[in-house]
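Dropping a prediction and its sequence here:
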Amino acid sequence: MFAVTGASGQLGRLVITALLDRVAPDRVVALVRAPERVADLAALGVQVRGFDYDARETLVPALAGVERLLLISGNAIGSRSAQHGAVIAAAKAARVGLVAYTSILHADRSPLQLATEHRTTEGMLAASGLDHALLRNGWYTENYLMSAGSAIEHRVLLGSSGAAVISAAARADYAEAAATALVRGLTGTFELAGAPGFTQDELAAALSELSGVPVTYRDLAQSDYAAALEQAGLPGPFAAILADSDARAGEGALFDASGTLSQLIGRPTTPWRETIAKGLPR
């Protein structure tokens, strides 16, 4: 029995889809806070169970019979360590055989603010005694679609990563890797990233070509980029975290040339230009 937390989210749904290509639907459990959001999965024969990181009484019962669990990191920055710790404790109580966790690239040495809770979670998994796999995901290529429309409108792409190469991959690539790890029962640490990567100048050039509008990249100081993001409507704390991530990327924090993701999924990762072209606002 394979279970996926956050199954109604973008990554979770893709993992469920990848699992259904590999195993029968009745062996897949979708763990979600709001089961009604995945009625379509239930219609396919997937087991749907209520599972709320913040409602501990839901956790152990929902893991009954689960042999392998994918813990997709939560999105409540600042609360994730406690949430993940509750899931890990529940997995141990429910005697889950393997926990795979979606961490961050090079979590053990990453300078990103976002890496802190991932390191804590990795430590809790190590201390739990559970067999586990650390799926250290790099950036999603889709992350850059959030700013693509504005970049095309204003003819400038803003950032703080300089000329650094970002080894991003499509969300579906990471989902396929997670499904593979679960089905094969893999343990250990996997640094997962796309290849080839791209610079912000290359991304701006691609946006220009795809839109027919000239777009250039403007590199900003971290504080100026955070201010620009906040001015664009993002909450201050979130803007600061994004700016930190971009600046640390400029130091090489989101680069990896190991090819582990391609090896795990058995094919090259999705070309980044393909992902941008497919998701670009029309």
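Done, it's in.

contacts, neighbours, all on C-alpha from now
OK.

Could you pull out the helices in the stretch 51-200 of the chain for me?
Using DSSP state H, counting those that start in this stretch, the helices found in the stretch 51-200 of the chain span residues 59-62, 80-93, 115-128, 148-154, 171-184, 200-211.

Mind putting those into TSV with mean neighbour count and distance to residue 282?
Listed next are the helices of the stretch 51-200 of the chain as TSV, based on neighbours: other C-alpha atoms under 10 Å; distance: least, C-alpha to C-alpha, whole Å:
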stretch	mean neighbour count	distance to residue 282
helix 59-62	20	41
helix 80-93	20	35
helix 115-128	18	34
helix 148-154	18	9
helix 171-184	22	21
helix 200-211	19	9
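
One more to weigh against that first structure:
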Amino acid sequence: MKIAIAGATGQLGQLVIDSLLERGADPAQLIAIGRSEEKLAPFAGRGLETRVADYNVPQSVATALEAVDKLLLISGSEVGQRTVQHTNVINAAKNAKVSLVAYTSIANAVTGETKLAAEHIATEQLLADSGVSYVLLRNGWYTENYTDQLMGYLNSGVILGAAGDGKVSAAPRADYAQAAAAVLLSGDDQSGKIYELGGDKPFTLTQLAGAVSAAAGQEVRYQDVEAQKLVEIYTESGVPAMFAEILVDTDVRIRTGALEVSSGDLAQLIGRAPTSLGKTIKEALSK
């Protein structure tokens, strides 16, 4: 049973491979796929097969998926290019007769109505139309989306946002990686399943500020900002305009529950409660 991880050299991909190995997967049965041979080299050193492919180059993907049984398609990082890229991978998977494609989508993809979900919805439809057996891993927000900004929060004393009192069911990237590994190694039929994944203790950005304050021992407060003003703040700080619009749109949609998850799917797949916000913040501060 050959399991391939497309996007293996990214942050999530590396953690998925770690989780697969921790769960007893035979490294000789794992295939790490990425764009950079240099970045793939450490996987080869751990006994994995490595294959170079670029989502933008159909033939490279077709070659990389030869003799693959299960594929984890980690969504591309180039917003605006992902539908075409994912089309290339799905077509290659179909031609290679891959038995199952697991795709990392976004929580509440259809109902959340975020701009960020558009390419994920398109990819979900591509999978449905392809005839390939697939499972959707609708990942919620990564806690790292906030903890990666800890120094900025602490230096300014402020977390800016447009989410109001909306709640976010976030979990660390490693928890989502463990869920993906569990699905890939499962002996149960995963075809057609949709997992809505997220932390089991949703929080507001005001609560996020409180958790940061408690962990760091200094006051940080949440400041709600009008959406267009927040877009301007982001663009003035160097965030590309299109991405700034998407970030703020997501914040606004948080108000109506776009990133709140109550399924319990993540805990069920990983066999424990998702890692708490407080613990994740403390671990980030200790690095």
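Noted; the coordinates are in hand. Fair warning: this is a prediction, and the values are worked out from it, not measured in the lab.

hmm, who's touching the strand or helix carrying residue 21 of the second structure?
Assigned by DSSP states H and E, residue 21 of the second structure belongs to helix 11-22. Identification of contacts with helix 11-22 of the second structure by C-alpha atoms under 8 Å, 6 or more residues apart in numbering yields 5-8, 27, 74, 173-174, 177-178, 180-182, 185.

quick revisit: any chance of the helices of the stretch 51-200 of the first structure in a markdown table with distance to residue 259 of the first structure as columns?
Below are these laid out as a markdown table (distance: least, C-alpha to C-alpha, whole Å):
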| stretch | distance to residue 259 of the first structure |
| --- | --- |
| helix 59-62 | 35 |
| helix 80-93 | 28 |
| helix 115-128 | 21 |
| helix 148-154 | 27 |
| helix 171-184 | 12 |
| helix 200-211 | 21 |
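
how about those, which one is nearest residue 135 of the first structure?
helix 171-184 (7.3 Å; C-alpha to C-alpha).

Mind listing residues that contact that closest one?
Contacts for helix 171-184 of the first structure (C-alpha under 8 Å, 6+ apart): 2, 11-12, 14-16, 18-19, 22, 68-70, 100, 133, 135, 137, 140-142, 187, 192, 261, 264-265, 269-270.

Next up, the contacts around the aligned partner of residue 62 of the first structure in the second structure.
Matched across to the second structure, residue 62 of the first structure falls on residue 64, judged by TM-score structural alignment. The contact partners of residue 64 of the second structure, by C-alpha under 8 Å, 6+ apart, come to 33, 51-53.

again with residue 266 of the second structure
Neighbours of residue 266 of the second structure in contact, by C-alpha under 8 Å, 6+ apart: 175-176, 179, 195-199, 274.

same question, residue 220 of the first structure
Contacts of residue 220 of the first structure (C-alpha under 8 Å, 6+ apart): 158-160.

Ok, residue 62 of the second structure next?
89, 92-93, 95-96.

same thing but at 6 Å, please
Listed by C-alpha atoms under 6 Å, 6 or more residues apart in numbering, the contact set of residue 62 of the second structure reads residue 92.

And residue 168 of the first structure, by the same measure?
Residue 168 of the first structure makes contacts with 138-141, 193-194, as judged by C-alpha under 6 Å, 6+ apart.

counterpart of it in the second structure?
Residue 168 of the first structure maps onto residue 170 in the second structure, by TM-score structural alignment.

follow-up on the earlier one: so which of the contacts of residue 64 of the second structure is the most crowded?
Using other C-alpha atoms under 10 Å as the neighbour criterion, residue 33 leads these with 27 neighbours.

Just the element for it, please.
Following DSSP H and E, one finds residue 33 of the second structure within strand 30-34.

Where in the first structure does stretch 37-47 of the second structure fall?
Per the alignment by TM-score structural alignment, stretch 37-47 of the second structure matches residues 35-45 in the first structure.

can you redo the contacts of residue 220 of the first structure as CSV with neighbour count and distance to residue 256 of the first structure?
Shown next, in CSV, are the contacts of residue 220 of the first structure (neighbours: other C-alpha atoms under 10 Å; distance: C-alpha to C-alpha, whole Å):
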residue, neighbour count, distance to residue 256 of the first structure
158, 20, 23
159, 23, 20
160, 26, 19
